[in-house]
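Student: task: produce atomic coordinates for the following.
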Amino acid sequence: MDVQTLLKEVEELYPKMVEIRRYLHQNPELSFKEERTAKFIADYLTDLDIEVQTKVGENGVVGLLRGKKEGKTIAIRADFDALPIQDEKDVPYKSTVKDVMHACGHDGHTATLLAAATVLAKHRDELAGNVVFLHQHAEEQFPGGAKSMIEAGCLDGVDIVIGSHLQSTLPAGVVYYREGYTMASADMFNITISGKGGHGASPHETVDPLVIGSQLVTNLQQIVSRNVDPIQSAVITVGSFHSGEAPNVIPDTAVITGSVRSYDPEIRDLLENRIKQLTESTCAANGATCEIKYDRGYASVYNHPTETKYIKDIATEVLGEENVKEIEPKMGSEDFGYFIQEKPGTFFFTGARLSDSERVYPHHHPRFDFDEEAMISTAKVFVAAVAKLND
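Tutor: The predicted model follows:
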């Protein structure tokens, strides 16, 4: 396959990418409710004469493009769910759905992968190996769509899996890579402390869950500083603490919720165990009981060395060395991590910051938007990665 021809065709498809992205932006659907979006994707792939599976793991769509020659199979993933946020942008393609918008770039991810599929389908007779187009539902809402799609067999026969995420705060068109842990696992806890309420004038007759909870919040902060190797990374955040309603009444219960983030699976286990131990011991020492609900969220994203170098080299070749940079690891989470637990692969970022600084907002913001030309960079890396995989 002639890579330069593919890259030129990607550039020519830019108006189509914008059209698709803006259609999806105007018609967003929440996680696990993406029926119209899934149909749009399936119909588009079918029109390209690509084999299509729908309702994969619920609302996922998987396209299979078979090459005429033998070779490895590469899977490329894009997510397509939106968020429960009211779109506050003043643009022609503003969301038409109340309190729902694409505030994380998933509309752009979908448009990019469909454009890559368009170019590659046109050259199927020259293609060695196969391409699996993973259009994933429900990235934004736990338990996510990746795990159920994998359980449904979307990675069967796949040799390598790649994906990318647009970043609205990084320079447009620049590809960012990282080998090893790149994004964190994300877990949640909910702790209910049960004491004995009473009058504020008689604290000795009570078991005060508010005071016990306050001790616990402080104790939890010592886990990372005193139990985790300083070379490792971990975060425990207490996000809410609710107890009592009146100034002169000691309540019966206190509820504490928070999040836990880490990279290494052993550190993840350590954090969960220490949170449970500290909670139980702190409550027991003060005469209270507790109920702990601990939910494991998405796995960390670990980029495999060989595949990461491959994408780095591809991006350097098609975009230029000045447009490829290494990125620091992030404590945010992504369920793409499940895909590369199963198959070797890598997840890279594409900068998409708007030139007008007044319009630059972070992900999940009501005025989120991105430079649509960044989709060209991602699509070029995708098609070149496919073209060169079996050289």
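
Student: from now on I want contacts and neighbour counts done on CA atoms only, so please keep to that.
Tutor: OK.

Student: pretty sure residue 186 contacts residue 298?
Tutor: Yes. Counting by CA atoms under 8 Å, residue 186 touches residue 298, with 5.6 Å between them.

Student: which residues do the two both contact?
Tutor: Residues touching both residue 186 and residue 298 (CA atoms under 8 Å, 6 or more residues apart in numbering) are residue 333.

Student: which residues touch the helix or strand hosting residue 37?
Tutor: Assigned by DSSP states H and E, residue 37 belongs to helix 35-47. Helix 35-47 is contacted from outside by 24, 28-29, 51-54, 59-61, 63, 80, 114, 117, 135, using CA under 8 Å, 6+ apart.

Student: how close does the nearest residue in space to residue 330 that is not next to it in sequence get to residue 59?
Tutor: Residue nearest to residue 330 in three dimensions, not counting chain neighbours: residue 183, with 5.0 Å by CA to CA, 6 or more residues apart in numbering. For residue 183, the distance to residue 59 (CA to CA, to the nearest Å) stands at 25 Å.

Student: one more sequence to fold, the one below, so I can look at both together:
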Amino acid sequence: MHNQPTIESLTKQAIQDRRHLHQYPELSGEEFETCEMIRERLEHLGIEILDYARPSIIGFVKGTSGAKTLALRADIDALPIQEEGDLPYASTRPGISHMCGHDGHTAVLLAVAEWLAANKANVQPNVYLIFQSAEEISPSGAQALVAQGILDTVDAVFGLHLWQGLKKGTFGLTHGPMMASIDDFEVTITGSGGHGSSPHEAVDPIYISTHVIQAFQNIISQKLNPLEAGIITVGKIEAGSTANVIPTTAKLIGTIRALTPTAVTTIKQQIVQMSEGICQAFGATAEVEFIVGTPPLVNDETQARFVEQVLVDTFGEARVQLVDPTMGGEDFAYYLEKKPGAYLFVGMEGEVSAYPHHHPKFNIDEEVIPDAIRVFIEILKQFKEDAQ
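Tutor: Down below sits the predicted model:
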């Protein structure tokens, strides 16, 4: 390897990479150009590329001892959102843009790959560099990689998110649940239709649906352990076609969020029980379907404390905080379901990054990129194989 890269040189390259990726975004499962760019870069650095299904791409670097193996992950997909704003490197693809920050995550991990290629002698564990497709959809890219055995020989896995919801210059993590599960549901209530003037001759699924929705709130307040967070939101109701006809069916469509696997199980069981029981009482039937998304993202306490110590040692205690979990979801949860590890937020909320994730005017504050690069590098340097 040629010159020893500095944080400054790595940052300069990362910003250049991020802006290129921002101009040429690709949707989940379609990131073949992005994948090709990463492949060329890793090959140029002399990093081995493992045999996993595209458009995810996995690099591998052997450590000095190789007794343990770490994985670092970046998500590479964009969103079906039309970018607004006037960035000189704005998306060139109508209706597709990096409005979540994955362009930044990819650029950061490419910078870490460059550092790693030049510093193999300073890293004990083996390292997987996971550039993961399809974080934004379900079934997700993480789920697919776990199914392919990506973590079979991995001892710990780490990820980060450039996070608009946290003040610039700070870092946030938890010692347990960090982000919520995401599952959607559809409840189809079948009664019997009739004329609006003769409700006694029909079984009205719209009326019944109001009772079912009310009962869902009872699940959160009465059935869930009050120390566990959960949400049931009915976001869409489909029923009826005109004012004076009682329809045969009504459909409730909504989402469930929870911070623990136990809470997810409780909520799902209760949705089925309440829906079927209430409908039966009114002479109707209920059919419940779950569209399973990501599980809760739960940091391993040991690895989270290790990352917290790395952050404190590197950036100072004042810049590190334990944050409240967020009810948004993230498919990094699939990795943490399988192996210990930790996920953290690199805060960037401020004048440059003023709009939330998935907003058409969302933007990364590139000034936080060097901190994100340093986090991953320090995790690799400070991971003690015998202490973990």
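
Student: and residue 284 of structure 2, what's its match in structure 1?
Tutor: The criterion is TM-score structural alignment: under it, residue 284 of structure 2 has residue 288 as its aligned partner in structure 1.

Student: tell me the contacts of its match?
Tutor: 193, 194, 195, 196, 207, 209.

Student: so which of the residues you listed wins on neighbours?
Tutor: residue 209 (29 neighbours; other CA atoms under 10 Å).

Student: aligned partner of it in structure 2?
Tutor: In structure 2, residue 209 of structure 1 lands on residue 205 (TM-score structural alignment).

Student: kindly report the same for residue 14 of structure 1.
Tutor: Per TM-score structural alignment, residue 14 of structure 1 is aligned with residue 11.

Student: so who does that match touch?
Tutor: Residue 11 of structure 2 touches 111, 369, 370, 373, counting by CA under 8 Å, 6+ apart.

Student: residue 256 of structure 1 too?
Tutor: Residue 256 of structure 1 sits in contact with 190, 191, 192, 213, 238, 239, 240, 241, 242, where contact means CA under 8 Å, 6+ apart.

Student: make sure it is indeed in a helix.
Tutor: No. Counting by DSSP: H, G, I helix; E, B strand; the rest coil, residue 256 of structure 1 falls outside a helix, being strand.

Student: not counting sequence-adjacent ones, nearest residue to it?
Tutor: residue 241 (4.6 Å).

Student: whatever residue of structure 2 lines up with that neighbour and residue 104 of structure 2, how far apart?
Tutor: Alignment note (TM-score structural alignment): residue 241 of structure 1 maps to residue 237 of structure 2. Distance of residue 237 of structure 2 to residue 104 of structure 2, given as CA to CA: 38 Å.

Student: please apply the same query to residue 49 of structure 2.
Tutor: Taking CA to CA, one finds residue 49 of structure 2 at 21 Å from residue 104 of structure 2.

Student: between the two, which is the more surrounded one?
Tutor: Ranked by neighbour count (other CA under 10 Å), residue 49 of structure 2 and residue 104 place residue 104 first, with 30 against 16.

Student: alignment lookup: the more buried one to structure 1.
Tutor: In structure 1, residue 104 of structure 2 lands on residue 108 (TM-score structural alignment).

Student: helix/strand/coil for residue 159 of structure 2?
Tutor: strand.

Student: tally of neighbours for it?
Tutor: 21.
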